[in-house]
Structures are given as C-alpha cells and as structure tokens.
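Trainee: This is the structure alone, sequence omitted:
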C-alpha cells in the first residue's frame, strides 16, 4: 500500500497543498506565518540596493540642501528679488508708486546703475519742469522764487487756491522744500566728482529723495499757472 504523494515544495519551503486545499479562515496562525511570503523591501522593485540604515541616517548637508518651506539655499534670483542696483531701485520705485516724471529724468542713469548721477538728474528734472510750465530760463533758487513767490503783487503758479493766509503759508513752505532739495541733493554733486568720494549717498537715502521728488511732481500736476499780461 503506497502512501500519499509528497507535497510540491517551492523555493521558500512552503507547501502548495497547504495553500490551495486549506479553506480560508481555517488555517492556524502558525501555518499562516509559515506559508506567507517574506515581504520584499521597497527598493527591491526599483532595482536599487536596500539600505536598512537609510531611515536612521542623518541627511547630508550639501550646498543644495533645502531650507524650511522648500526654498533652496542657492536659488537663482527671481523678478521679485532683483540683485542689481538698477533692479532694486526700479522695483522699490514701482512699489512706492513714484511719479513717472521722476523716473523719466533719470531712467538712463538707473540703467547704467549710477546712483550718483541718477540723483543728480532726477533733482534737475524739477527745475526743468518749472521752466517748461512758466516759460522762464533761470535756474536754481531764482527760478523757484520767480515761479512760486509773489512778483509785482501776484505769482506765476498757485499750488492751491492762494486765497487765505494758510494757502500762502503752504505755498511758501513748498518753495522752501524745493530750495532744500536743490541745496541738499543737487548742488553737492554739481561741485564734486564721483571719483573723489566726497559726497556719498546710500540707496535708502536715494529712495527717500525720489519719494520727495514724487511729491513735488504731484503737487505740480495740480498747480495753476497764472497767465501774464
């Protein structure tokens, strides 16, 4: 009398008969553990070598490691982060909403990244606009006084109604403001050279000046020119 045929064995030594003939849910825990295949590491499917210590190893600190929020250490400059002098100034001028006349008078100097000449040209732009509005050929303080201070009982330009004492005081203060800009930012670079370094101006000071010049141009936008007889 012959016995039952030997079970078919596989590479892991598990019995095919035990897997196929045993009803679902009837096999004991020991049989299930013996017959279940060994789970493969996730790297086995991709062909890469599995490293059991990879999860506990500290990440390498390379120059390309990423900072918090996913920003790389050495990222190229974007449009919102200009690096050149002209790019930074233009970005900040646009953010502040500076009057277009300010940029128009010093646009070429900004492109050449010459802060020294950009401030000089932007300041001279105020005098040029006063000459165009009043039709005068003078310059400096004489130009400002001829346009905005009373001359033979009247003025050539009114930045307000010029009816009350307060209006007159405001216009006189506007005159002093332009004179102060000329004396502080136009005369020093006109009498010195950039190479000597005797007159230095930071980017922060230049931006504040451009904001003041923008205020002057906006007041000139609403100025009434009094026709001369």
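Mentor: Cool, got the structure. This one's a predicted model, so the numbers in the text were calculated from it and none came from an experiment.
Trainee: all contacts plus neighbour counts: C-alpha atoms, from now on.
Mentor: Noted.
Trainee: What is the three-state secondary structure of residue 137?
Mentor: Judged by DSSP: H, G, I helix; E, B strand; the rest coil, the three-state class of residue 137 is coil.
Trainee: Distance of it relative to residue 21?
Mentor: 111 Å (Cα to Cα, to the nearest Å).
Trainee: Which of the two has more residues huddled nearby?
Mentor: Comparing residue 137 with residue 21 by neighbour count (other Cα atoms under 10 Å), the higher total belongs to residue 137, at 11 against 8.
Trainee: Just confirm that one contacts residue 129, I think it does.
Mentor: No. Using Cα atoms under 8 Å, residue 137 is not in contact with residue 129; the gap is 11.3 Å.
Trainee: I'd guessed residue 89 sits against residue 208; true?
Mentor: No. When contacts are counted by Cα under 8 Å, residue 89 is not listed as touching residue 208 (11.2 Å).
Trainee: the more surrounded of those two?
Mentor: residue 89 (21 against 12).
Trainee: any idea how far the more buried one is from residue 46?
Mentor: For residue 89, the distance to residue 46 - Cα to Cα - is 51 Å.
Trainee: need the strands for the chain, in chain order.
Mentor: If DSSP state E is used as the criterion, the strands of the chain fall at 157-158, 224-225.
Trainee: Identify each buried residue in stretch 112-123, please.
Mentor: 113, 115, 116, 117, 118, 119, 120, 121, 122, 123 (16 or more other Cα atoms under 10 Å).
Trainee: now, which of those sits nearest residue 100?
Mentor: Of all these, residue 100 sits closest to residue 122, with 11.0 Å by Cα to Cα.
Trainee: For that closest one, give me its contacts.
Mentor: 102, 103, 105, 106, 210, 213 (Cα atoms under 8 Å, 6 or more residues apart in numbering).
Trainee: Now for residue 148: which residues touch it?
Mentor: Taking Cα under 8 Å, 6+ apart as the test, what residue 148 contacts is 155, 156, 157, 158, 171, 172, 175.
Trainee: how about a cut-off of 6 Å?
Mentor: Neighbouring residues of residue 148 by Cα atoms under 6 Å, 6 or more residues apart in numbering: 155, 157.
Trainee: Comparison target, given below:
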C-alpha cells in the first residue's frame, strides 16, 4: 500500500473544483456513492464548495488521505468516460498537477495512483497572471478546451468566437436539428423543442426553459453572429468582457449538459 500524507486544504480545494466542473449536483451524489461514500448527498448548494467540504470531512475520518485517494481514483476511472477519452486525459492532467506536490501521479491507462518521485510541481505558481485569471473562473471543460489557449495569448475575440461556435455545434448535435444560430436555439429549446431543461410542468419550469432559450438566442445574435460577420478590428473585445461572456457561455453549456432529449413527434408516430 502506498504511504500517503494528508493533502493540504489548497489541494482539496483544487480537487473539489475539478469535481464540481465534472458533475451536476445529482451526478455528484452518485459519484460519491460509487467511490464508496453513499452517505454524502449533494445539498443543492454550490457544487465545488459542497465537494470541498465533503473532501475535508473525508480527510478528517480515519485513514483520511486514503479516502481522498479513493475519490481521485474514481474520478479518473476509465469506465467513467466511455466515449469521452479526451476529456478524461485533460482531467487527469489537472489532477496530476495537484498530486505532483506529493510525488504522486495518476496513471492514464488505469486511473490508479502511483508514486513518482521524479515529477516536479507545476501548479499555479508557474502560471501567468492571465492564466490564473482565466482558471479562477472554473469554466466548463469545453470552454477551457476551445478558449483557454487563445485567451492566454490575449486573443479574446477569437477565444470567445471559437467557444460560441463549439457551443452551437454541441446544441446542434444534442438536439439532432440541422440548423444553426438563433434558429437552432429556438427550435431546440422552445417548449415544443426536443431539449428539456426541466419537466415543464409548472409555470416556473416553463419560464426557466424559455429563459435559457432566450439567453442562448441572445448570445448567438450578440456574439456568434457578430463575430462571424465583423472583422476583429471592428469588434474590439477586452479581457473583462471576454471573461464575462465566457462565464455566461459556461453556465449555458452546463444547462445543455443536463438537458434531456425528448422528441414528442417521434413518440406520436409509433
């Protein structure tokens, strides 16, 4: 058995933010159950803060660091990422940044923790201020994937535009609607559309569904369409505006992640 020292609170916080970005609230409860801790149930609060307090509590128990190791290995388990290997590889790289401070690493092929005394820490002390500013937002994984490199090169216009294009494609694929832009968002997310944010039973449910739809339409009209038709010099974008736009896009991406596909027309044809 590997000898483990206790993880610092900073390490637990960084790990909690990775977990919060990976799972919805309901999925987080299931994640802790599968890791061997069924008593940990998401309380409806901010996901990463809930994960952080849960990790603190697990480390305070007997064999605390080994409880954290179980969480890490379940987070990196290959069977949690069928059809999503690229996401898993990027996530493991983030986890290994944390573990490098303890001469540990997660093996990509197995998802298991092993000792590696030759590795050196590469956490935020080696990051530029622009990288820290971006990473502190805890964006959706796809925002980091499509926008981070461009953002840290100060290419804010291109970072936002690439993320908007990727979001458009994601909604198109999940809704199975061959359209784009505001027409896609309207068709996919209207009350009769196939992507359901909630059960649409109450007036509140319907308002939320339409609100998310209108936010997606607004984002498309204000950002994606503008970016596609205007030269960069005619549409300047500073860092703060880019950060705020990406935050909105990250929020909407998580909403679409949790949406259920339901096509009433197909059911009626049966």
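Mentor: Perfect, I can see it now. All of these numbers come straight from a predicted model, not from anything done at the bench.
Trainee: TM-score for this pair?
Mentor: With the length set by TM-score structural alignment, normalised by the length of the first structure, the two chains reach a TM-score of 0.57; 143 aligned residues with a Cα RMSD of 2.1 Å.
Trainee: Determine the number of other residues adjacent to residue 176 of the second structure.
Mentor: 15.
Trainee: What is the equivalent residue in the first structure for it?
Mentor: By TM-score structural alignment, residue 176 of the second structure lines up with residue 135 in the first structure.
Trainee: before we move on, the earlier item: looking at the strands of the first structure, which is buried most?
Mentor: Across the strands of the first structure, the average number of neighbours (mean count of other Cα atoms under 10 Å) peaks for strand 157-158, which reaches a mean of 22.
Trainee: Onto which residues of the second structure does that strand map?
Mentor: Against the second structure, strand 157-158 of the first structure falls on residues 195-196 (TM-score structural alignment).
Trainee: ok so, going back, the strands of the first structure: which one's closest to residue 197 of the first structure?
Mentor: The nearest among those, by Cα to Cα, is strand 157-158 at 38.2 Å.
Trainee: Not counting its own residues, what contacts that closest one?
Mentor: Against strand 157-158 of the first structure from outside (Cα under 6 Å, 6+ apart): 147, 148, 223, 224, 225, 226.
Trainee: tell me the average deviation of it from the second structure after fitting.
Mentor: In the superposition with the second structure, the average deviation recorded for strand 157-158 of the first structure is 1.0 Å (mean Cα distance after the TM-score superposition for the first structure).
Trainee: From the opening residue of stretch 181-196 of the second structure to its closing one, how far?
Mentor: For stretch 181-196 of the second structure, the end-to-end distance is 18 Å (Cα to Cα).
Trainee: which residue ranges form the helices in the first structure?
Mentor: Ranges of helices in the first structure, per DSSP state H, are 16-21, 29-35, 42-46, 85-96, 100-111, 115-134, 140-148, 165-181, 187-190, 203-221.
Trainee: Against the second structure, what's the mean shift for the longest one, could you check?
Mentor: Following superposition, helix 115-134 of the first structure is found to deviate from the second structure by 1.1 Å on average (mean Cα distance after the TM-score superposition for the first structure).
Trainee: excluding its backbone neighbours, what's nearest the aligned residue in the first structure for residue 219 of the second structure?
Mentor: With TM-score structural alignment as the criterion, residue 219 of the second structure lines up with residue 181 in the first structure. Of all residues not flanking residue 181 of the first structure in the chain, residue 123 sits nearest, at 7.4 Å (Cα to Cα, 6 or more residues apart in numbering).
Trainee: related to what we said a few turns ago, out of the helices of the first structure, which is the most enclosed?
Mentor: helix 115-134 (a mean of 20).
Trainee: Save the helices of the first structure as a markdown table, and put in distance to residue 78 of the first structure too.
Mentor: Output for the helices of the first structure, formatted as a markdown table (distance: least, Cα to Cα, whole Å):
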| stretch | distance to residue 78 of the first structure |
| --- | --- |
| helix 16-21 | 62 |
| helix 29-35 | 58 |
| helix 42-46 | 36 |
| helix 85-96 | 11 |
| helix 100-111 | 18 |
| helix 115-134 | 22 |
| helix 140-148 | 42 |
| helix 165-181 | 35 |
| helix 187-190 | 34 |
| helix 203-221 | 20 |
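Trainee: ok so, going back, for the contacts of residue 122 of the first structure, give me TSV that also has distance to residue 203 of the first structure.
Mentor: Below are those laid out as TSV (distance: Cα to Cα, whole Å):
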residue	distance to residue 203 of the first structure
102	16
103	15
105	18
106	15
210	10
213	15
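Trainee: Check these against residue 163 of the first structure and report the nearest one.
Mentor: residue 213 (25.8 Å).
Trainee: Can you tell me how far the counterpart of that closest one in the second structure is from residue 264 of the second structure?
Mentor: Superposed on the second structure with TM-score structural alignment, residue 213 of the first structure falls opposite residue 249. Residue 249 of the second structure is 28 Å from residue 264 of the second structure, where distance means Cα to Cα.
Trainee: same deal with residue 114 of the second structure?
Mentor: 49 Å.
Trainee: same deal with residue 70 of the second structure?
Mentor: For residue 70 of the second structure relative to residue 264 of the second structure (Cα to Cα), the value is 42 Å.
Trainee: for residue 178 of the second structure, same thing?
Mentor: In terms of Cα to Cα, residue 178 of the second structure sits 18 Å off from residue 264 of the second structure.
Trainee: Among the helices of the first structure, which comes closest to residue 79 of the first structure?
Mentor: It is, among those and with distance given as Cα to Cα, helix 85-96, at 8.9 Å.
Trainee: which residues sit against the closest one?
Mentor: Counting by Cα under 6 Å, 6+ apart, 82, 110, 111, 113 sit against helix 85-96 of the first structure.
Trainee: Burial check on the nearest residue to residue 106 of the second structure once chain neighbours are set aside, number of neighbours?
Mentor: What sits nearest to residue 106 of the second structure in space, not counting adjacent residues and going by Cα to Cα, 6+ apart, is residue 113, at 4.4 Å. Look at residue 113 of the second structure: counted by other Cα under 10 Å, it has 19 neighbours.
Trainee: about what we covered before: adding distance to residue 30 of the first structure, write the strands of the first structure out as CSV.
Mentor: Below are these laid out as CSV (distance: least, Cα to Cα, whole Å):
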stretch, distance to residue 30 of the first structure
strand 157-158, 101
strand 224-225, 101
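Trainee: Out of these, which is closest to residue 188 of the first structure?
Mentor: Closest among the strands of the first structure, using Cα to Cα: strand 157-158, at 27.8 Å.
Trainee: what does the residue nearest to residue 181 of the first structure align to in the second structure?
Mentor: In the second structure, residue 123 of the first structure lands on residue 164 (TM-score structural alignment).
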